[in-house]
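Peer 1: Sharing a sequence plus its predicted fold:
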Amino acid sequence: MRATLLFLILPFLISCTTDKSKSSEDASANSSSEEKPEGMVWIPGGEFIMGSDELDTYEHERPAHRVKVKGFWMDETEVTNELFKIFTEATHYITTAERKPVWEELRKQLPPDTPKPPDSVLMPGSLVFHAPTQPVMSNDYTLWWEWKTGVDWKHPEGPQSNLDGKWNHPVVHVSYEDALAYATWAGKRLPTEAEWEFASRGGKEQQRYSWGNDVNPQGKFMANTFQGSFPANNLKEDGFEGSAPVKTFPANEYGLYDMIGNVWEWTSDWYDANYFETLARNALTENPKGPEKSFDPNEPYAHKRVTKGGSFLCANNYCLNYRPSARQGTAFDSGLSHIGFRCVKD
């Protein structure tokens, strides 16, 4: 968020101020005497093909490669505003978006010659999506993302907004650090990218979506995504302009809701655009935990974690990321309108 903020506003400053097979061993764990954690479902371990070689996918999803993961418990839904409120009240935790940015930390993710912005700009806040009033070029995200002070998980649209009617929506404007803090408090952890993708596929080998190969089987919407021409014309055919309450759309075969769409979800892996090329050298990789460091050729100074699943802002004409294999790198200190998380437990 903080480094992204500067990329968005620096041009203005300069001009104005001179994230299936089931093994018998893992499957047996499901019938163990361990008590089922509340709100979680068991994901049996197994082997699967991670990534995608389909022509209409993104290069950093390739090449597809074989991976094996152990079984684990996973939250059946994204962490909601209500659950996050319980956490913050119990711990008095202050999220990244509620803290004043520290320039010494920000500059680590920016080119060395980046000028320090005025202190008036280094204020607590986050990035909020706002739809343009007319069609725009889809290669300039500054036309629909706006930095707002006073935006945080409790005030998702601005300092005057609140969570009335949204307590069962996924919490947003949370950074990787915020998600990790919640997971640690809850006695859980964030999923690896491999665990997340395995779970999202719901036992379906190499199908395009979590539910099959048809985006809307028999005309039924299976996830909260963007219908229409992004970013200016949202037809809201699935009933939602923004996030939806958890469990609104059908669960996958493992009983997980909103693994596709609604909000992007943090994983524990660093993002490296070329990481899958490394894994593909192995016949089988067991329990990969991601690369040792982040690398995005488009933003080489940024420190990014993998986020998965797409969101309510993914559309056919702009972002085909509402698929299990889809992935993106998100700055670890970013909080946005469409990024949340869920946890796992060994």
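Peer 2: Thanks, I have the structure now.
Peer 1: Please count neighbours and contacts with C-alpha atoms only from this point.
Peer 2: Fine.
Peer 1: Quick one: the strands in the stretch 101-250 of the chain, in order.
Peer 2: Assigned by DSSP state E, counting those that start in this stretch, the stretch 101-250 of the chain shows strands spanning 125-129, 145-149, 228-229, 233-234.
Peer 1: Point out the most buried one among these.
Peer 2: Across the strands of the stretch 101-250 of the chain, averaging neighbours per residue (mean count of other CA atoms under 10 Å) puts strand 125-129 on top, at a mean of 26.
Peer 1: rewinding a little: quick one: which of the strands of the stretch 101-250 of the chain is nearest Pro156?
Peer 2: Nearest of the strands of the stretch 101-250 of the chain to Pro156, taken as CA to CA: strand 125-129 at 7.7 Å.
Peer 1: what packs against the closest one?
Peer 2: strand 145-149 (3 or more CA pairs under 8 Å, 6 or more residues apart in numbering; DSSP states H and E).
Peer 1: three-state assignment of Ile9?
Peer 2: The three-state assignment at Ile9 reads helix, by DSSP: H, G, I helix; E, B strand; the rest coil.
Peer 1: that older thread, got the strands of the stretch 101-250 of the chain as TSV, with distance to Thr184 columns?
Peer 2: Formatted as TSV, those follow (distance: least, CA to CA, whole Å):
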stretch	distance to Thr184
strand 125-129	23
strand 145-149	28
strand 228-229	39
strand 233-234	37
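Peer 1: mind checking which of these is nearest Gln218?
Peer 2: strand 228-229 (19.1 Å).
Peer 1: Give me the distance from the closest one to the chain's centre.
Peer 2: Here the centre of strand 228-229 is set off from its chain's centre by 22 Å, with CA atoms, centre = their mean, to the nearest Å.
Peer 1: contacts for that strand?
Peer 2: Asn234, Leu235, Lys236, Ala315, Asn316, Asn317 (CA atoms under 8 Å, 6 or more residues apart in numbering).
Peer 1: and here's the other structure:
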Amino acid sequence: MSDDLTKAGCCAGTAREATDHPYEDRARGVPPADAVTQADLRTRLTEIPGGIFEMGTRKSTYPDDLDSPVRKVKLDPFLISPTTVTNAEYARFVEATGYRTVAEAEGWSVVFHLLLPDAAAHPHHPPGLPWWRRVEGAFWAAPEGPGSHWRDRADHPVTQVAWYDALAYCTWAGLRLPTEAEWERAARGGLARKKFPWGNRLEPEGRHAMNVWQGDFPRHNTADDGFVGTAPVDAYQSNGYGLYNTTGNVWEWVADRYGPRPAPGRLPERNPTGPCDGLQRIQRGGSFLCHVSYCDRYHVHSRTRNDPDSSTSNAGLRVAADL
């Protein structure tokens, strides 16, 4: 695999050169957890009612995101985790299986520069994205490279996981990634035609309701919401379905590929699963780096994409299952 750095997606740092994928075969070959463990993981999921909802937005800020126009979608009931997978949960999986993530296999990942004690010590970055730095030895258990450790943030979302690493966790857990439609249905919390899980105001009643950027991107984050990097997975108020942090904090991998979407029809799409072809995979929800001056993809309809072997310090996963 090439170690070139290229630009990909919104606030994304890594896009390793795409190849066909021993990583996918390895992820699907992870041995499953025992039945008791899988049952325990499943009991932690939240049931989301089926039905018809409006997906997307009337007018997109970023046309290439393909999040408009609004389309009606009909979903069967399903289960989804109320939080993203934590560092502690991912550590349990790695301990049980010995799985090595893409970043471990490649020997590096990218880290947002303000999270590094000395960004100047890591001069290599993707073209046009100097706020992302290539760090040798950065991976999920050492998110900012040597000297950092997941135990310092056990209840924060696991990061530095590629789509294939998310697939591996799901294979072990007996779960799956949500489809994009399932993710948005759950993220909205039962509200219709709203920008956020709580309504339309970025800061309802003058309070911070999610972990995003404040200040001057990318040079100075005032951390008025309490965090420069990730926040605990259950920070802030849950939405109407009991899900936490469906906007902000970390981008969340979903199952769907990125590609052209069918024009809205007269009848709702039924349980859509996205395009059949295409390399890049969709991420949803925005992250702690989203800011109106650069990337305001922190709405419930917002989406971006990245290559499935790309890992960053602002992307994680949430899991789902059939009811």
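Peer 2: Noted; the coordinates are in hand. Remember, predicted model here, so these are calculated numbers, not experimental data.
Peer 1: on that earlier part again, most neighbours out of the contacts of strand 228-229 of the first structure, which is it?
Peer 2: Comparing the contacts of strand 228-229 of the first structure by number of neighbours (other CA atoms under 10 Å), Ala315 comes first, having 20 neighbours.
Peer 1: In contact with the corresponding residue of the second structure for that residue, which residues?
Peer 2: Using TM-score structural alignment, the partner of Ala315 of the first structure in the second structure is His291. His291 of the second structure makes contact with Val212, Trp213, Gln214, Phe217, Arg297, according to CA under 8 Å, 6+ apart.
Peer 1: of the residues you listed, which stay in contact in the first structure?
Peer 2: Compared against the first structure with both residues aligned by TM-score structural alignment, their matches' CA atoms under 8 Å, the contacts of His291 of the second structure retain Val212, Trp213, Gln214, Phe217.
Peer 1: Tell me how far the equivalent of the first one over in the first structure lies from Met74 of the first structure.
Peer 2: Spelled out, it's Val212 of the second structure. In the first structure, the residue equivalent to Val212 of the second structure is Thr225, according to TM-score structural alignment. Note on Thr225 of the first structure: its distance to Met74 of the first structure, by CA to CA, to the nearest Å, is 23 Å.
Peer 1: of the two, who's got more company?
Peer 2: Thr225 (32 against 28).
Peer 1: is it true that the more buried one touches Met259?
Peer 2: No: taking contacts as CA atoms under 8 Å, Thr225 of the first structure lies outside contact range of Met259: 11.8 Å.
Peer 1: about what we covered before: the residue nearest to the match of Val212 of the second structure when sequence neighbours are not counted: neighbouring residues, count only.
Peer 2: The spatial neighbour of Thr225 of the first structure that comes closest, neighbours along the chain excluded (CA to CA, 6 or more residues apart in numbering), is Phe312 at 4.0 Å. The local packing of Phe312 of the first structure (other CA under 10 Å) involves 25 other residues.
Peer 1: Phe312 of the first structure belongs to a helix, doesn't it?
Peer 2: No: Phe312 of the first structure: not assigned to a helix; according to three-state DSSP it is coil.
Peer 1: Contact partners for it?
Peer 2: So Phe312 of the first structure contacts Asn224, Thr225, Phe226, Glu241, Gly242, Ser243, Gly261, Asn262, Val263, His338 (CA under 8 Å, 6+ apart).
Peer 1: mind giving me CSV with the residues you listed and columns for distance to Phe332 of the first structure?
Peer 2: Output for the contacts of Phe312 of the first structure, formatted as CSV (distance: CA to CA, whole Å):
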residue, distance to Phe332 of the first structure
Asn224, 24
Thr225, 24
Phe226, 25
Glu241, 26
Gly242, 23
Ser243, 22
Gly261, 20
Asn262, 20
Val263, 16
His338, 15
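Peer 1: just to revisit the earlier point, between which two of the contacts of strand 228-229 of the first structure is the distance greatest?
Peer 2: Among the contacts of strand 228-229 of the first structure, Lys236 and Asn317 lie farthest apart (CA to CA), at 15.1 Å.
Peer 1: end to end, how far does stretch 27-39 of the first structure reach?
Peer 2: 19 Å.
Peer 1: ok, Phe93 of the second structure - contacts?
Peer 2: Phe93 of the second structure is in contact with Tyr99, Tyr169, Trp172, counting by CA under 8 Å, 6+ apart.
Peer 1: any idea what Gly45 of the first structure aligns with in the second structure?
Peer 2: By TM-score structural alignment, Gly45 of the first structure lines up with Gly50.
Peer 1: Against Ala154 of the second structure, how distant is its match?
Peer 2: 33 Å.
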